[in-house]
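# Here is the input, now give the coordinates:
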Amino acid sequence: MVPRTEQEIESIIKRLKRIEGQVRGVQKMVEDNRYCIDILVQISAITAALNKVGLNLLERHVGHCVSKAIREGSGEESIRELMDVIKQFSK
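From the prediction side, this is the model:
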């Protein structure tokens, strides 16, 4: 594992807090009995935002952790783990 930089951590946390705010907004929309389509549009935006965070983490993982494992001779295990998470992520 290659530790994340402070800047990377801050960026991820910032995105997750924004998503958290969106989720709270959807909760309020439900409480206020808002139109279903409006709620669904917001849920779609949240899903897209989470996918973007996940893809950014995946890209970093491949660029740092997987490439390091390959250089150090433990690439097969790392690639297998990567494929498992890609399968999970694509569900």
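# For the rest of this, base every contact and every neighbour count on C-alpha atoms.
OK.
# Distance of Ser11 relative to Arg18?
11 Å (Cα to Cα, to the nearest Å).
# Kindly report the same for Gly75.
Applying Cα to Cα to Gly75 and Arg18 gives a distance of 35 Å.
# please give me the structure for this one as well, since I'd like to look at both together:
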Amino acid sequence: MSEQTDLVEPTSHEGSSCCGAEESGRKSHHSEKDKKNLVTRLNRIEGQIRGVKGMIEKDTYCDDVLNQIASIQSSLNSVGKLLLEHHMKSCVIERLQDGDTEVLAELLTTMNKLIK
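Below you'll find the predicted structure:
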């Protein structure tokens, strides 16, 4: 199972707020192209996870299963990097421009979770 590693440049979000108000607080706005790319990657990861489940059920050799898990983790990290890049280039900048410096603490907390 191969991993797509091309990073998509976030598109301009003129007229839309990356972290606009919603019932739950904030909402992110991604272009349709960016959403499609992320959903495609997540669908692929979902398939990889189902594959690992099948490998476990078939008593596949542990090393082979572990290699597939490593591939899944790499794929998830790639999706996380894309989202983090978009977040920093849009949400974080927008909130800083609005004078909201709390976004920096939030960003550091999120980054610490991502790099665990």
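# Contacts only, for the spatially most central residue of the first structure.
For the first structure, the residue nearest the mean C-alpha position is Gly54 (2.2 Å; Cα atoms, centre = their mean). Counting by Cα atoms under 8 Å, 6 or more residues apart in numbering, Gly54 of the first structure touches no other residue.
# what about the counterpart of it in the second structure, helix or strand, and which?
In the second structure, the residue matched to Gly54 of the first structure (TM-score structural alignment) is Gly80. Element membership for Gly80 of the second structure, per DSSP states H and E: helix 62-87.
# how close does the helix or strand following that helix sit to the first structure?
Sequence-wise, the next helix or strand downstream of helix 62-87 of the second structure (DSSP H and E) is helix 93-97. Helix 93-97 of the second structure, aligned to the first structure and superposed, deviates on average by 1.2 Å (mean Cα distance after the TM-score superposition for the first structure).
# what's helix 93-97 of the second structure aligned against in the first structure?
Helix 93-97 of the second structure maps onto residues 67-71 of the first structure, going by TM-score structural alignment.
# Can you list the buried residues in that stretch?
67-69 (16 or more other Cα atoms under 10 Å).
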